[in-house]
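> got a predicted model here, sequence first, then my questions.
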Amino acid sequence: MENLIPVINKLQDVFNTVGSETVQLPQIVVIGSQSSGKSSVLESLVGRDFLPRGTGIVTRRPLVLQLLHLGRDDVESRTQDGTFIKADEFGKFLHTKNKVYTDFDEIRQEIINETERMSGTNKGICSDPINLKVYSGKVVNLTLVDLPGITKLPVGDQPADIEVQIRDLCMKYISNPNSVILAVTSANTDFATSESVKLAREVDPEGRRTLAVITKLDLMDAGTDAMDVLCGRVIPVKLGIIGVVNRSQADINNKKDLQEALKDEAIYLQKKYPSIANRNGTSYLAKTLNRLLMHHIRDCLPELKTRVNVLIAQFQSLLASFGEPVEDKGHLLLQIITKFASAYCNTIEGTAKNIETAELCGGARICYIFHETFGRTLESVDPLGGLSTRDILTAIRNATGPRPALFVPEISFELLVKRQIRRLEEPSLRCVELVHEEMQRMIQHCGTQQEMLRFPKLHERIIDVVTNLLRRRLPPTNAMVENLVAIELAYVNTKHPDFSEAHFVHRSVYDTSESSNHPTRALTKDMVAKHTEEKDKPEQPVMKLSTREQRDCEVIERLIKSYFLIVRKNTQDSIPKAIMHFLVNHVKDNLQSELVSQLYKKEEVTLLEESDHIAARRKEAQEMLQALQRSSQIIGEIREIHLW
């Protein structure tokens, strides 16, 4: 199981190269207030001075510290120029590649330089981590993340929201459920008000992954001790509370050796806390952290393996959606044009692969426009709408001239019925407009295929070509619709087979009128209804009708209604056919040839230039997929014996 920590270190290296936080790896996160002794704890674990020191915020970027234990024979390391050196302690930074640091003062300076490079010199912080590996025979295998010290107020030229920035950064790391929280608190402060413990409690209320460290035990007031705190009687912490003794500032200034400091720490603990000395101190802390991290990795590993496999599948799918980089642009252009034209035609025919389920579209929508929208609109047109008895009588009188007519003049019927037929033109043209709008909307619906989204310029040109084709077909379609109405107006066919009842209407009206003994007009049900409607209209000058005039008006009304219904039926059938022929079918049959003639040219190959966004996302996806596959391989190398 000792090999688990190096495995996690390898995974961390893999994901650090792509800068991804997609996979949350097990690690120990160190948090604490400023001057709580975090740096001293870390240096004690390493056994060397290597961290920057000073006043205010010194740690301004997360430091991912990987400690790797070296055996007696494992002391070789390759330098930047490819040669080998002998060293029992050395460090490597991720950002300096294979450069080896055998001088820990150089490591400290490199941390300072890299911090200022990303964070500036104004004491601001940066969330990008610095990755450092320390190889030594004096360390145990550990992975720790050192975070900036928690502060309350900005000092000097620190940002005004420095407290919020640091808190958010700490929360980002300790919120990872796979992390072990190392909450550092100084013994000369009240443990109950510890900021680090308070933060840990927010993300780990049960304390299952929190370990508390009490530093500076030797600086407590005379006559006091930390026995209650160390024994968990003040605030219990499930993973335990470990006390350590730091080097004083004077020791640091005098460059007191850390090994000597560890001996002094052991002596102090035996003297001050003899009953619990074996459960405290830096050495015990290192072994405890090593054990906790190994067990934590063991518990997280199955879920981590599953997570990596799921992400591999997701990124493979994402990468496939971006497509391969373009090699043969001409072939790809023709392929995209053909695919779009096929998708457009299939949407009209209702044979598309991805049929819309949320709303009607394509051919189904056109069918709905023909038979529901247009059909209902025509049926709602009243054959006698807009005609009053005065209009009819005036037309009859004007058609007779100076001489009274013996019979109803046909010219009055023709004049009035044409007036009614013209009312069918507007809804017919509106039907053309609705179908045109739907075919325009289909362009966007079919233009969502991934190949087109890769090439925004091509997408835009295809939309332009199809839009222009539809626009060109609109005038001839409208002209045909207008002609169909004009044809009906050109010749009123009173010999139409369905209009044979005209003479029966004429005869029945006259027979009814002559058989009536009442001097006034014999009202039919239709006339009663019309009379009722007219009562609701604004009053007009009273027109007294003779019996003959009442009879003639009724004949004209009956004939207009009968003939109008015939024309309306013809219109309801012929308009959709005209629209299908002149607009829908013409576009469907000529779409691909139009696209090829307009776009399949040498100068148009530039349309296949990929957007920077797609190219960047493909590169990111490729790098992430490679990292995940490498991670899966690393995890797969672990044998069952390592887990138990």
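Good, I have the coordinates.
> could you use CA atoms for every contact and neighbour count after this?
Noted.
> now the element after the longest helix anywhere in the chain, going C-ward?
With DSSP state H setting the assignment, residue counts place helix 282-322 as the longest helix in the chain. With elements assigned by DSSP states H and E, the helix or strand that comes after helix 282-322 is helix 329-349.
> for that next one, packing partners?
Judged by 3 or more CA pairs under 8 Å, 6 or more residues apart in numbering; DSSP states H and E, helix 329-349 is in contact with helix 363-368, helix 425-446, helix 585-599.
> wait, which of these is closest to residue 219?
For residue 219, the closest of these is helix 425-446, at 72.9 Å, according to CA to CA.
> now for residue 122, how many residues are close by?
Number of residues near residue 122 (other CA atoms under 10 Å) recorded here: 11.
> so which strand or helix has it?
Counting by DSSP H and E, residue 122 is part of no helix or strand.
> next up, a second structure to put side by side with the first:
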Amino acid sequence: MEKLIPVINKLQDVFNTVGREAIHLPQIAVVGTQSTGKSSVLESIVGRDFLPRGTGIVTRRPLVLQLLHVPENDARPGLWGWAKFLHKGERVYEDFDEIRNEIASETESVAGSNKGISSEPIRLTIYSSHVLNLTLIDLPGITRVPVGDQPDDIEEQLREMILLYITNPNCIILAVHAANTDLATSESLKLAKEVDPSGDRSVVVCTKLDLMDAGTDAHDILTGRVIPVKLGIIGVVNRSQQDILDNKGIEDALLDEQTFFRRNYPSIALRNGTQFLTKTLNKLLMTHIRNCLPTLRQDISKKLSIYESQIVELGEPVDNKGPALLQSLTRFACNYTEKIDGTSRDIETHQLSGGARICYIFHHTFTEALKAIEPLEGLNRSDILHAISNAMGPRPALFVSEIAFELLVKKQIRLLLPPSLQCVELVYEELQRIIQYSLSFVRDFQRFPILRDKVNQVVMSLLRERQPIANQMIESLISIELAYINTNHPDFVGGTRAAYESYMVMAQPKPIPYQSLKQGDEKTEEKNPSSSSTGGGAGGGGSGGGGWRFWSGRSQEGGGGGGGGGGGVEGSRSSEKKHDGGLNAFTGPSDPSTANDMQGKQLFDCGLIEKLITSYFLIVRKSIQDSVPKAVMHCLVNDVRDRLQSKLITELYKKESFDLLMEESPETIARREEVQEMVFALQKASEILNEIRDIQYESSIIGTI
């Protein structure tokens, strides 16, 4: 078991060489407020003065302290022990005053000389036959008020630095608290409870027991009656500042500490003191390491697999750049084509993309946009009647003019152009997105940023070249439809059928207000008193025909009656007197669209034109709905897909450009070196963990013997 801690120390040294700790290793972090005695506790555990001292904040960088027990047979004669700094390589320090000076010098080199702080740790290993195997991290003390060069948010920075270490689930928290202050206000205990609410990895050290007020003691605190701590509260007595000035040795201080506990706390004296604290921490760390070993092996194996895959992604440095360039261009072209065709191995599941997105644009977005355009959108009866009247010229016409129909239907056909051009734009944007997807999918472009930019430029230029051609083709399709209005189309509702349907609509009865009908009957009786008695039942179409009038294309010409009685004849004659200007004379107001004065023939002609426009517009819309996607595929999508690889090779595969295009980014080079170092460290860590298996195997053999 004692050999477990040196193994973990080796793992720490391995990961320190790569500048960061990739695995959460078991360790002990010393946490406390400023001037609670953290450094004094560490010196008592080591048994030597080696830490800088002074007023205010002295520990300004984390100190990772590894204590390695050396058997007396292997110890250097005449030496208590020796030390090494990681940043000094193999240099050995035998004088502990030199160690103190080196810690102060290294702190100032990074954190400055005016109370500044840094999270970059100093790593020190002490070898001695007088220490137990331990790994401790002395963290800067918690402070609230900035001094010197410290930033205004010094408290928050220190808190984040401490949390960086103690949030490690494999870290044992050594919370240092001064006994002459209230334990309930302890900042170190508060931080420990934040990250370790169950208390499975927190130990409290109570210092300055000899400085408590007269008549008080810490018995309730040390026995856990005030605040219970699962792993215990251990009291220690450090040297005072006067003892340090008097050069009182740590050995003498330890003896005085034992005397203090036997005199003041006899019932718990054996469970307190620096020696008990050291042994407790040693056992806790070994037990913690043993419990963490399975997780450590899993973490190292998982990390090694991840970094090895990153090595594959980053690739090896390229020596033969020509074939590598050709291969990258071919991969891009193939991936671009596969994304359009839907044969890509990397299929997205959260959204439509590539060819599927283009299909959605054609058959949903574009189709819905066309359906949203009504055949008579933007037209009202005023427009239609004006067009009919203007097409007649000075002469009235018996039939609706074809010129008016063509004029109006072409106006409606032009409404199909904007959504058709928008369809081209949407497909163009999707093709742009496919470029970015393919550039990110092909790993080579992450290594070679210049090549990535050049490929993007070439493909974008090809798209920009083809987009105007596609737009021109769409405009030509609309122009073709406008060039010839084919009224002989099999699906077109011809003039006879349209006229019949319009006539049937016109023949629908329309109610006339009762008051108007009554007034009309009175006027008729005044002009022809006999009609009310002789023609009332003739045809039902006279002035007294039951409250309804029937309108048709000839209603203004033939009078109000449809029957054969005398009333119908008189009604016809009366109608002829009203329209003595002729059958085709325009007797309405100057604006033919005035609804109240609109004649039956005008309503009939307007309905006929609406029928014809609707019928022909639906034919053209269906044709455009079918032909636009074909034109876009032919002029834009298929052309870009088929010409892409040859265009890339023609523009980029040039010998004089090989070195420039295949130049790796500095970030890629640095990342590859970092990943290679991490892979080496993880492989070394895996080998070190195998030593633990050998240790456990030897221990089991010894136990059997």
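Cool, the structure landed. This structure is a prediction, so every number in the text was calculated from the model and none was measured.
> just give the TM-score of the two.
Once superposed, chain against chain, the TM-score is 0.85 (TM-score structural alignment, normalised by the length of the first structure); 621 aligned residues with a CA RMSD of 3.5 Å.
> mean per-residue distance, the longest helix of the first structure versus the second structure.
With mean CA distance after the TM-score superposition for the first structure, helix 282-322 of the first structure departs from the second structure by a mean of 2.2 Å once superposed.
> and that helix, what does it pack onto?
Against helix 282-322 of the first structure (3+ CA pairs under 8 Å, 6+ apart) you get helix 4-18, helix 38-46, strand 142-146, helix 450-454, helix 612-636.
> and the angle from that helix to helix 38-46?
Between helix 282-322 of the first structure and helix 38-46, the angle comes out at 100 degrees (axes from the mean of the first three to the mean of the last three CA atoms, to 10 degrees).
> picking that back up, compare the helices and strands packed on helix 329-349 of the first structure and give me the one nearest residue 297 of the first structure.
helix 425-446 (48.5 Å).
> what residue of the first structure takes the place of residue 457 of the second structure?
Under the alignment (TM-score structural alignment), residue 457 of the second structure pairs with residue 464 of the first structure.
> wait, a helix at its match?
Yes: counting by DSSP: H, G, I helix; E, B strand; the rest coil, residue 464 of the first structure is found in a helix.
> what number of residues are in the vicinity of residue 650 of the second structure?
10.
> what's the answer for residue 181 of the second structure, then?
As a burial measure, residue 181 of the second structure scores 12 neighbours (other CA under 10 Å).
> and it, helix, strand or coil?
Strictly by three-state DSSP, residue 181 of the second structure counts as coil.
> can I assume residue 297 of the second structure is in contact with residue 685?
No: the pair residue 297 of the second structure / residue 685 is not scored as a contact, 9.1 Å apart, by CA atoms under 8 Å.
> and those two? which has more neighbours close in?
Between residue 297 of the second structure and residue 685, counted using other CA under 10 Å, residue 685 has the larger neighbour count: 25 against 16.
> and that one, what pairs with it in the first structure?
Residue 685 of the second structure maps onto residue 631 in the first structure, by TM-score structural alignment.
> any idea how far the closest residue to its match other than its chain neighbours is from residue 92 of the first structure?
Among residues not flanking residue 631 of the first structure along the chain, residue 11 sits closest, at 5.8 Å (CA to CA, 6 or more residues apart in numbering). Here residue 11 of the first structure is placed at a distance of 16 Å from residue 92 of the first structure (CA to CA, to the nearest Å).
> now residue 340 of the first structure
Distance, residue 340 of the first structure to residue 92 of the first structure, using CA to CA: 54 Å.
> neighbour count: the two, which is higher?
residue 340 (23 against 20).
> gap between that one and residue 593 of the first structure?
Counting by CA to CA - residue 340 of the first structure and residue 593 of the first structure are separated by 12 Å.
> with residue 56 of the first structure instead?
72 Å.
> one step back: of the helices and strands packed on helix 282-322 of the first structure, give the one that comes closest to residue 65 of the first structure.
The minimum distance between residue 65 of the first structure and those falls on strand 142-146, with 5.1 Å, by CA to CA.
> equivalent range in the second structure for that closest one?
Structural correspondence for strand 142-146 of the first structure: residues 134-138 of the second structure, per TM-score structural alignment.
> can you give me the buried ones in that stretch?
Neighbour-count burial for stretch 134-138 of the second structure flags 134-138 (criterion: 16 or more other CA atoms under 10 Å).
> so what touches that stretch?
Stretch 134-138 of the second structure has contacts (CA atoms under 8 Å, 6 or more residues apart in numbering) with 5, 9, 27-31, 38-39, 42, 59, 62-68, 281-282, 285.
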